[in-house]
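1. Sequence plus the predicted model coming up.
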Amino acid sequence: MADDPISLFDSWFKEARKSELNDAEAMALATATPDGRPSVRMVLLKGHGPDGFTFYTNADSRKGNELAANAHSALLFHWKSLRRQVRIEGPVSEVQPEEADAYFATRGRDSQLGAHASIQSRPLDRRETFEARFEDMARQFAGRDVPRPDRWTGFRVEPRRIEFWSDRPHRLHERRLFTRIEGEWIEGLLYP
């Protein structure tokens, strides 16, 4: 049964990109406060490999603050069209500034301006305030490249546990669990 879970994820992800109607990259990101209060939201996978699964956000957002205080998280991909899920758990680290710069440069200009305009996760009195901030950023950066904001960065979840769940008739699902122990992946099965 010893397969490489990253290769298996690659295979499933390629299938999901062909079959999912919207955002095969969408994943639920679970974080927790220092006292263990959970929080979950959807983010987009922007890179993955043996070193981990990467997403980008504002480090001053709720998720950024929770990751700074408790650098562990869980991810969940649910590909309904394939009747599959992948669960990933592990420690989180911030990507290097050069990596964040490189990804930020690939974003559309309006997304770049939005990253400057948004004070992510902070209270907003009305939508027009945000739209005015966006227009201010558009004027400020008119005619030049939009640099990455200092607090906008990427985070990488280093997988320590990866579970592959496949739907089966009569709720007799298949669950394959890979656990990383001393640098090696150990595979086993779980009861559904």
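-> It's in.
2. contacts and neighbour counts: CA atoms only from here.
-> Will do.
3. Give me the residues contacting the longest strand seen in the chain.
-> Longest strand in the chain by number of residues (criterion: DSSP state E): strand 84-94. Contact partners of strand 84-94, identified using C-alpha atoms under 8 Å, 6 or more residues apart in numbering, comprise 9, 67, 71-79, 153-167.
4. After that strand, which helix or strand is next?
-> Going down the chain from strand 84-94, the next helix or strand is helix 97-106, by DSSP states H and E.
5. Name the secondary structure element that contains the residue positioned nearest the centre of the chain.
-> Nearest to the mean C-alpha position of the chain, by C-alpha atoms, centre = their mean, lies residue 55 at 4.0 Å. Using DSSP H and E, residue 55 falls within strand 52-58.
6. try this one side by side with the last:
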Amino acid sequence: MSENNDDFTAATEPFRLFADWLQDATQSELNDPNALALATVDESGMPNVRMVLLKGFDETGFVFYTNYESQKGREILSSHKAAMCFHWKSLRRQIRIRGIVEKVSDEEADAYYRSRPRGSRIGAWASKQSRPLESRFALEKAVAEYTARFAIGEIPRPDYWSGFRIRPTYIEFWHDRPFRLHDRLIFQRATPESPWTIQKFYP
């Protein structure tokens, strides 16, 4: 692994440490080391959580893509807040992130959309995500219709399909230790533009 306990304790900013841990996960996790639990909240205050895939990150934040008309899309567009949690069982590590959410640029969304398999691009058109489905046949029929519609040439990105970037104000690194005396290293800031404060928490 690229990270030992001394490096964990000495970390002065979170993004390099996140990159190191994600790199370790790509070598140890059997499936989807970039999978994360994404938490949002609806208008009544009830939380929702589901698994999505991280598709990019840098010092500006953490990016994933979705249908803006889906449940998570609508909830994020209403609150502009979200939380995510990575858990890598093979490494006994977890990272929790909270922050403000913004849309990615059209250029960024277009570039990622073009990189997706053709079938996934068709699926973005065919699926009315998070809405009632009368039958599996209805979905398969929509896929067939859009496959015929876009039989030749590029498949444009739907206006309602794009990405979000979580700009973190809180990042917690958790590392399992014997007897439940875990390491917890917390990075916090008031806004995405503020400097980080660093603190260790009790397990």
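-> Received the coordinates, thanks. Computed from a predicted model, the values in this text were never measured in an experiment.
7. against the second structure, where does the strand holding residue 55 of the first structure fall?
-> In the comparison with the second structure, strand 52-58 of the first structure aligns to the range 61-67 (TM-score structural alignment).
8. which residues sit in contact with the aligned partner of residue 164 of the first structure in the second structure?
-> Under the alignment by TM-score structural alignment, residue 164 of the first structure pairs with residue 173 in the second structure. Residues near residue 173 of the second structure by C-alpha under 8 Å, 6+ apart: 93-96, 183-186.
9. and which of these is nearest residue 133 of the second structure?
-> Nearest to residue 133 of the second structure among those: residue 96, at 33.3 Å, using C-alpha to C-alpha.
10. what's the burial count for the closest one?
-> Other residues lying near residue 96 of the second structure total 17 when counted by other C-alpha atoms under 10 Å.
11. so how far is residue 143 of the first structure from the aligned partner of it in the first structure?
-> Counting by TM-score structural alignment, residue 96 of the second structure lines up with residue 87 in the first structure. As for residue 87 of the first structure, its distance to residue 143 of the first structure is 43 Å (criterion: C-alpha to C-alpha, to the nearest Å).
12. May I have the secondary structure class of residue 146 of the second structure?
-> helix (DSSP: H, G, I helix; E, B strand; the rest coil).
13. ok, it - contacts?
-> Contacts for residue 146 of the second structure (C-alpha under 8 Å, 6+ apart) come out as 122, 125-126.
14. List the contacts of residue 125 of the second structure.
-> Residue 125 of the second structure sits in contact with 143, 146, 158, where contact means C-alpha under 8 Å, 6+ apart.
15. Distance to residue 109 of the second structure added to those residues, as CSV?
-> Converted to CSV, the contacts of residue 125 of the second structure look like this (distance: C-alpha to C-alpha, whole Å):
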residue, distance to residue 109 of the second structure
143, 22
146, 20
158, 10
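16. neighbours of residue 162 of the second structure, just the number please.
-> 23.
17. Wait, it touches residue 66, no?
-> Yes - between residue 162 of the second structure and residue 66 there is a contact at 5.8 Å, judged by C-alpha atoms under 8 Å.
18. shared neighbours, those two?
-> The contact sets of residue 162 of the second structure and residue 66 do not overlap (C-alpha under 8 Å, 6+ apart).
19. rewinding a little: secondary structure element holding the nearest residue to the match of residue 96 of the second structure once chain neighbours are set aside?
-> In this structure, residue 87 of the first structure finds its nearest non-sequential neighbour in residue 76, 4.6 Å apart by C-alpha to C-alpha, 6 or more residues apart in numbering. Element membership for residue 76 of the first structure (DSSP H and E) is strand 72-79.
20. What helices and strands are in contact with that strand?
-> Judged by 3 or more C-alpha pairs under 8 Å, 6 or more residues apart in numbering; DSSP states H and E, the packing partners of strand 72-79 of the first structure are strand 26-32, strand 84-94.
21. Quick one: work out the angle between it and strand 84-94.
-> Interaxial angle, strand 72-79 of the first structure versus strand 84-94 (axes from the mean of the first three to the mean of the last three C-alpha atoms, to 10 degrees): 150 degrees.
22. what about the nearest residue to residue 89 of the second structure once chain neighbours are set aside, how many neighbours?
-> Spatially, and ignoring its direct neighbours in sequence, residue 89 of the second structure is nearest to residue 29 (7.9 Å; C-alpha to C-alpha, 6+ apart). Other residues near residue 29 of the second structure number 15, with proximity taken as other C-alpha under 10 Å.
23. dump the residue contacts of residue 29 of the second structure.
-> When contacts are counted by C-alpha under 8 Å, 6+ apart, residue 29 of the second structure touches 88-90.
24. Nearest to residue 71 of the second structure, out of those residues: which one, please.
-> residue 88 (26.1 Å).
25. who's in contact with that closest one?
-> Contacts for residue 88 of the second structure (C-alpha under 8 Å, 6+ apart) come out as 25, 29, 33, 94.
26. farthest pair in those residues?
-> The most widely separated members of the contacts of residue 88 of the second structure, counting by C-alpha to C-alpha, are 29 and 94 (13.1 Å).
27. got the residue ranges for the strands in the second structure?
-> Counting by DSSP E, the strands of the second structure are 35-41, 47-53, 56-58, 61-67, 81-88, 93-103, 161-175, 183-188, 197-200.
28. Return the distance of the match of residue 96 of the second structure relative to residue 46 of the first structure.
-> The gap separating residue 87 of the first structure from residue 46 of the first structure is 17 Å, by C-alpha to C-alpha.
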